[in-house]
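K.L.:
What follows is a predicted structure for the sequence shown.
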Amino acid sequence: MKLSDFDFDLPDELIATRPARPRSSARLLLAQGGEIADRVVTDLVEILRPGDRLVLNDTKVIPARLTGIRTRPGASGEGTARIEVTLLGPRPDGSWSALIKPLRKLREGEVIEFSDRLSAELVSREEGQGVLRFDLEGDAFDRALQMVGAMPLPPYIAARRAADESDREDYQTVWAARPGAVAAPTASLHFDEPLMAALAARGVDVTHVTLHVGAGTFLPVKVDDIRDHKMHAEWGEVSAGAAAEIAATRAAGGRVIPVGTTALRLIESAARDGEVAPWSGETDIFITPGFAFRVADGLMTNFHLPKSTLMMLVSALMGVEEIRRIYEHAIANRYRFFSYGDASLLLPRADS
């Protein structure tokens, strides 16, 4: 298929720059077996059935945007430079991959000072990225990062406003537990504690898995033939307990519905012979039309960018023409798009 098959025109004013308040008051487009209905997120308590299982990504977004100063020893003012850093993820040796602007002004071995408590040395360059080694580790690093870092808002929000204190809560799920993501699993941002309690009372089960969302999720597809696109890899884990819970739901006839494309990609990566098995490692699974879903019976997700890999994923689940119809409905009815926007619940079968 061609990249143009996943394109659409989106009015700029439909790009959300702030979330709905409360979270669960966001609109929900329900697409089920060819029918479309306009609901709100709190209606999940009516839509979902006792025995259904939501799969939730418990990754925690780190404040990965840093601003520092490079000062060469003994240099005058012309030896200083303002450096912008976006952390991409930790490496096995404890260093960090990072986007650095301007990378050309840094030499290997030079130090960037982010505050009097945190600095990093440029260890090397790799494929247009920098590798940084910080002067702190463990809890001390986490505390310093919380003090000096900013939340890494997606480019389409950052171009309209700077991150602020509200984003530290808004751009984090209520169940975030394992630090490591530089982008939020945004479909999960619609859940709050009252909704979680209501779903539990309804008999809807939840399972937590982890996929550390990387900045690669925002990279554009640059090839016309989508078969030539190479996906970015992200680290994830499905525990033995999580795999057993999903298997029990399937055996009992309940539906397994991941919340967000990250959770869906992870459980499909972990599927073995039609079942999810305990799994950890990096996944670069690329889900496009024709993909055989082994586990997911549906998907709760936000509305995605034109010509993105996530548009290809939802098209694989629902069908290219059906997704086109769903998005036309969303635009005509003024749904809010992207990370802080409204949600959809995609159930491909009428009896789902």
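P.N.:
That came through fine.

K.L.:
can we go C-alpha only for contacts and neighbour counts from here?
P.N.:
OK.

K.L.:
What is the lengthiest strand in the chain packed up against?
P.N.:
Longest strand in the chain by number of residues (criterion: DSSP state E): strand 80-90. Contacts defined by 3 or more C-alpha pairs under 8 Å, 6 or more residues apart in numbering; DSSP states H and E place strand 80-90 against strand 65-71, strand 96-101, strand 178-181.

K.L.:
mind redoing it with 7 Å?
P.N.:
Contacts defined by 3 or more C-alpha pairs under 7 Å, 6 or more residues apart in numbering; DSSP states H and E place strand 80-90 against strand 65-71, strand 96-101.

K.L.:
Below is structure B, check it against A:
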Amino acid sequence: MDINQYDFELPEELIAQVPLLDRSSSRLMVLNRQEKEISHRKFNEVQEFLNPGDCLVLNDTKVLPARLYGAKQDTGGKVEVLLLHQEADDVWEVLVKPAKKIKVGTRIEFGGGKLIAECTEIQEHGGRKVQFYYDGIFLEVLESLGEMPLPPYIKEQLSDRERYQTVYAKEEGSAAAPTAGLHFTRELLAEIEASGVEIAYLTLHVGLGTFRPVSVDQIEEHDMHAEFYRVSQETAAQLNRVKANGGRIISIGTTSTRTLETLMRDYGEFTEASGWTDIFIYPPQQLKAIDGLITNFHLPKSTLIMLVSAFAGRDFILEAYHQAVEERYRFFSFGDAMLIL
């Protein structure tokens, strides 16, 4: 399948650079898959489309302040380090700039020596493994020295790092936010729950591969990145009960969707599980786990627009994106949202 089938024209000024002051005041495009109808609402009206007995599935991953700026101990040369994922206690896979300057044995210090990284391995894809040295608790040191790893298309500095976290973020480990969840406030979630809609949580730690463009002409040849997920026994039992009672499973974001579809692919049901998933969802695959999806507007030619196309149909999704551009919706991480039912 040709990658150009998922291309569209996006004016650069529609890429949201800063979050709205009120998370839930973003716009909401509502897609009805059966009737092929599109309507335009506000996100804080989302509960009007939810029924008692439905279940929203939220990804409770928490973004690490994973971008560090330091200097080589031997030369003082500036180095940028981006944490990808933890290999062992203090061993991390990272990306470094400038990569050519970082050899095995190179030591980089941050915050005047509060944190030191020693390169222990050069990886095939150009990344590095590093061993960290520090006093105290690593996450506390990271909080004091690190910056939020905003996506490359966001050029503005973020004044409040909590705006790149969901209000329910709990499990540390992501290199990027599950951005569909950024629209929810605690008050809106409480209103939704009070209306009889259930809330379930799972964890998928988002990797930077989420922003990696598809560089092959044929979609089937794309090498999908892997991300760590965890679904508890409590969540699995909750989802099975909702389905048995006729409720709808509505996934909040592509990360929750990929996790739930991984369970269906590997186990054929909602079950307690954890591990790494490299699931790649694109048409004509059918999604088996979900009945609805809340998601943001994604990059052209991205694996994410392919996933939503598998759920709602490529032509319908591209028509919705065409309307989004015409109606001046805000795109990507800090942009507006889409509800597909």
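P.N.:
Structure received. The shown structure was predicted, so the numbers you read here are calculated from the model rather than taken from an experiment.

K.L.:
So after superposing, what's the score?
P.N.:
For this chain pair, the superposition-based TM-score is 0.96 by TM-score structural alignment, normalised by the length of the second structure; 336 aligned residues with a C-alpha RMSD of 1.2 Å.

K.L.:
follow-up on the earlier one: can you redo the helices and strands packed on strand 80-90 of the first structure as CSV with distance to D116 of the first structure and mean neighbour count?
P.N.:
What follows is these, written out as CSV (distance: least, C-alpha to C-alpha, whole Å; neighbours: other C-alpha atoms under 10 Å):
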stretch, distance to D116 of the first structure, mean neighbour count
strand 65-71, 11, 19
strand 96-101, 20, 20
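
K.L.:
Find the nearest non-adjacent residue to the corresponding residue of the first structure for V167 of the second structure, please.
P.N.:
Counting by TM-score structural alignment, V167 of the second structure lines up with V174 in the first structure. Distance criterion C-alpha to C-alpha, 6 or more residues apart in numbering; nearest residue to V174 of the first structure, sequence neighbours excluded, is D192 at 6.4 Å.

K.L.:
residues contacting the one you found?
P.N.:
By C-alpha atoms under 7 Å, 6 or more residues apart in numbering, the contact list for D192 of the first structure reads 23-24, 174.

K.L.:
Most neighbours among the residues you listed, please name it.
P.N.:
Neighbour counts for the contacts of D192 of the first structure, by other C-alpha atoms under 10 Å, peak at S24, which reaches 23 neighbours.

K.L.:
what about that one, which SS state?
P.N.:
Put simply, S24 of the first structure is helix when judged by DSSP: H, G, I helix; E, B strand; the rest coil.

K.L.:
how close does it sit to N57 of the first structure?
P.N.:
According to C-alpha to C-alpha, to the nearest Å, S24 of the first structure stands 17 Å off from N57 of the first structure.

K.L.:
Over to V174 of the first structure?
P.N.:
As judged by C-alpha to C-alpha, V174 of the first structure and N57 of the first structure stand 11 Å apart.

K.L.:
Skipping adjacent residues, who's closest to the corresponding residue of the second structure for I112 of the first structure in space?
P.N.:
Using TM-score structural alignment, the equivalent of I112 of the first structure in the second structure is I108. The shortest distance from I108 of the second structure to any residue other than its chain neighbours is 4.4 Å, reached at K72 (C-alpha to C-alpha, 6+ apart).

K.L.:
In the first structure, what residue corresponds to that neighbour?
P.N.:
So K72 of the second structure corresponds to R70, using TM-score structural alignment.

K.L.:
Spit out the contact partners of its match.
P.N.:
Applying C-alpha under 7 Å, 6+ apart to R70 of the first structure gives the contacts 80-83, 111-113.

K.L.:
If we use 8 Å, what do you get?
P.N.:
79-83, 106, 110-113 (C-alpha atoms under 8 Å, 6 or more residues apart in numbering).

K.L.:
now Q146 of the first structure
P.N.:
Counting by C-alpha under 8 Å, 6+ apart, Q146 of the first structure has contacts 62-63.

K.L.:
Checking Q131 of the second structure next. Helix, strand or coil?
P.N.:
strand.

K.L.:
now do F114 of the first structure
P.N.:
Three-state call for F114 of the first structure (three-state DSSP): strand.

K.L.:
With adjacent residues omitted, what lies nearest to it?
P.N.:
Closest residue to F114 of the first structure apart from its sequence neighbours, by C-alpha to C-alpha, 6+ apart: G68 at 4.2 Å.

K.L.:
From L136 of the first structure, how far out is the one you found?
P.N.:
G68 of the first structure is 16 Å from L136 of the first structure, where distance means C-alpha to C-alpha.
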